[in-house]
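Please find the sequence and the predicted model below.
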Amino acid sequence: MNLNELGAYKHKVASVFANDPDIIDVLLGPVDEDADTDEMLLGNDPDSCGHIFEYEYVDDTNETTDTYLCMETVVAKVPTTTAYRVYLYIFVYCHKKIMQSYKREGTVGTRVDILAADVDRLLNGSKDFGIGKLNLVSNDVYKPNNKYYGRCICYEAVDFNRRNSR
């Protein structure tokens, strides 16, 4: 992996999230079958500011009670020249007023608990993000401001260190 690939890496993760029916339901609620959920989730719809961001998004002036799923990557070089260790941080958070308002049959917990479990179901152990499996490193409390609460989940992937083709 080269640093110029990190944008594509995050875009791939965002796409996985935007295409999962459970994540769509947590973030948007019930939607019409013909609705373009990609536009609503990714902020390309004039009626939606977006819910999935390929960076740590926090709007301190936001007056809505929304749920967000954000991500960031950090690369740490491993002791050899052949591989990189990539840390994928997932920020799952929502307005405190709606923390208890989401229910799904067969699940227990707050909106953030359920969304974090959905994220983990899709990412933990996946072989689609580097050499070997994507592994859970940590799961910590995330408080972007006094109205929102959530989790910061960190995964680790290892990928080849390829030389630039220039």
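All right, it came through fine. Residues are numbered from 1 along each chain as shown.

Please count neighbours and contacts with C-alpha atoms only from this point.
Noted.

What segments of this protein are strands?
Per DSSP state E, the chain carries strands over the ranges 52-53, 67-77, 83-95, 131-145, 148-160.

For the closest residue to residue 118 other than its chain neighbours, give me its contacts.
Distances taken as Cα to Cα, 6 or more residues apart in numbering place residue 23 nearest to residue 118, at 6.6 Å, with adjacent residues excluded. Applying Cα atoms under 8 Å, 6 or more residues apart in numbering to residue 23 gives the contacts 17, 115, 118-119.

ok, second structure coming up, stack it against the first:
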Amino acid sequence: MNPNSTLPGLADVAPPPPASPITLRINGRDVRLQLAPWTTLLDALREYAGLTGTKKGCDHGQCGSCTVLVDGKRINSCLTLAVMQEGHDITTIEGLGTEHDLHPLQQAFIKHDAFQCGYCTPGQICSAQGLINEGKARTEAEIKELMSGNLCRCGAYVGILQAVKEVVDKELKIKN
């Protein structure tokens, strides 16, 4: 037994691998980070890249608070490793609009009072942009179904639906 070990059987356990440099393309910018291989994309964004708009909710992919866009598709950032996203285009809520130039979804969320505490709002907006990118949501029923992975503990679903529907309808008019 290792004299420095306090637990029997741990004498020959290998140390974890060291952090490695990776480059993530976040909001149109290359960001170089030193990360352990098991670091989730969510933790890389919040703890290492300083982008705290993406929220940690359940950390199990059940609430949608951590939703971001990867190559335009919505994903739960708590369920993917950061190293798996190297070479992909990651968009967070910070990349969708600015304080002085709000994204249409951000404007619609304000207009329709689609939030109360605001904790879920970044994930809701990223998910809504993802469903717009997918082009599958046209009706309220389709929007509800496609947004069902994003939970709002405050119950602002009516406003969220109105906001997303408004932007979906504008997108459909532009395409037609």
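Structure received. Here the structure is a predicted model, which means the values were calculated and not measured.

TM-score, when you put one on top of the other?
Remark: TM-score between the superposed chains equals 0.31 [TM-score structural alignment, normalised by the length of structure 1]; 88 aligned residues with a Cα RMSD of 5.2 Å.

For the contacts of residue 23 of structure 1, pick the one with the most neighbours.
Highest neighbour count within the contacts of residue 23 of structure 1, by other Cα atoms under 10 Å: residue 115, with 27 neighbours.

distance of the residue nearest to residue 118 of structure 1 from residue 114 of structure 1?
Using Cα to Cα, to the nearest Å, residue 23 of structure 1 is found at 9 Å from residue 114 of structure 1.

what do you get for residue 38 of structure 1?
Residue 38 of structure 1 is 21 Å from residue 114 of structure 1, by Cα to Cα.

Count the residues that sit near residue 34 of structure 2.
What residue 34 of structure 2 shows, counting by other Cα under 10 Å, is a neighbour count of 13.

meant to ask about residue 76 of structure 1
12.

Just to check, it is in contact with residue 83?
No - using Cα atoms under 8 Å, residue 76 of structure 1 makes no contact with residue 83, being 9.6 Å away.

Can you add distance to residue 69 of structure 1 and give the contacts of residue 23 of structure 1 back as TSV?
What follows is those, written out as TSV (distance: Cα to Cα, whole Å):
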residue	distance to residue 69 of structure 1
17	9
115	9
118	11
119	9
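
and of those, the nearest to residue 142 of structure 1?
Using Cα to Cα, residue 115 comes nearest to residue 142 of structure 1 of the contacts of residue 23 of structure 1, at 13.7 Å.

right, and the closest one touches residue 26 too?
Yes - in terms of Cα under 8 Å, residue 115 of structure 1 counts as a neighbour of residue 26; the distance is 6.7 Å.

quick one on the thing from earlier: make TSV from the strands of structure 1 and add distance to residue 9 of structure 1 to it.
Formatted as TSV, the strands of structure 1 follow (distance: least, Cα to Cα, whole Å):
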stretch	distance to residue 9 of structure 1
strand 52-53	13
strand 67-77	8
strand 83-95	9
strand 131-145	13
strand 148-160	11
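
Residue 6 of structure 1 is nearest to which of those strands?
strand 67-77 (7.0 Å).

Next one: residue 83 of structure 1 from residue 141 of structure 1, what distance?
Noted for residue 83 of structure 1: a distance of 30 Å to residue 141 of structure 1, by Cα to Cα.

So between these two, which is more surrounded?
residue 83 (18 against 13).

I'd like to know how far the more buried one sits from residue 159 of structure 1.
Counting by Cα to Cα, the gap from residue 83 of structure 1 to residue 159 of structure 1 is 6 Å.

what does residue 88 of structure 1 give?
Using Cα to Cα, residue 88 of structure 1 is found at 13 Å from residue 159 of structure 1.

So which bits of the longest helix along structure 2 are buried?
If you go by DSSP state H, structure 2 has its longest helix at helix 157-175. For helix 157-175 of structure 2, the buried set under the neighbour-count rule, 16 or more other Cα atoms under 10 Å, comprises 157, 159-168.

quick one: which of these is nearest to residue 127 of structure 2?
Closest to residue 127 of structure 2, out of all of the buried residues of helix 157-175 of structure 2 and judged by Cα to Cα, is residue 164, at 9.9 Å.

before we move on, which element is the nearest residue to that closest one once chain neighbours are set aside in?
Nearest residue to residue 164 of structure 2, sequence neighbours excluded (Cα to Cα, 6+ apart): residue 128, at 6.4 Å. Taking DSSP states H and E as the criterion, residue 128 of structure 2 maps to helix 121-134.
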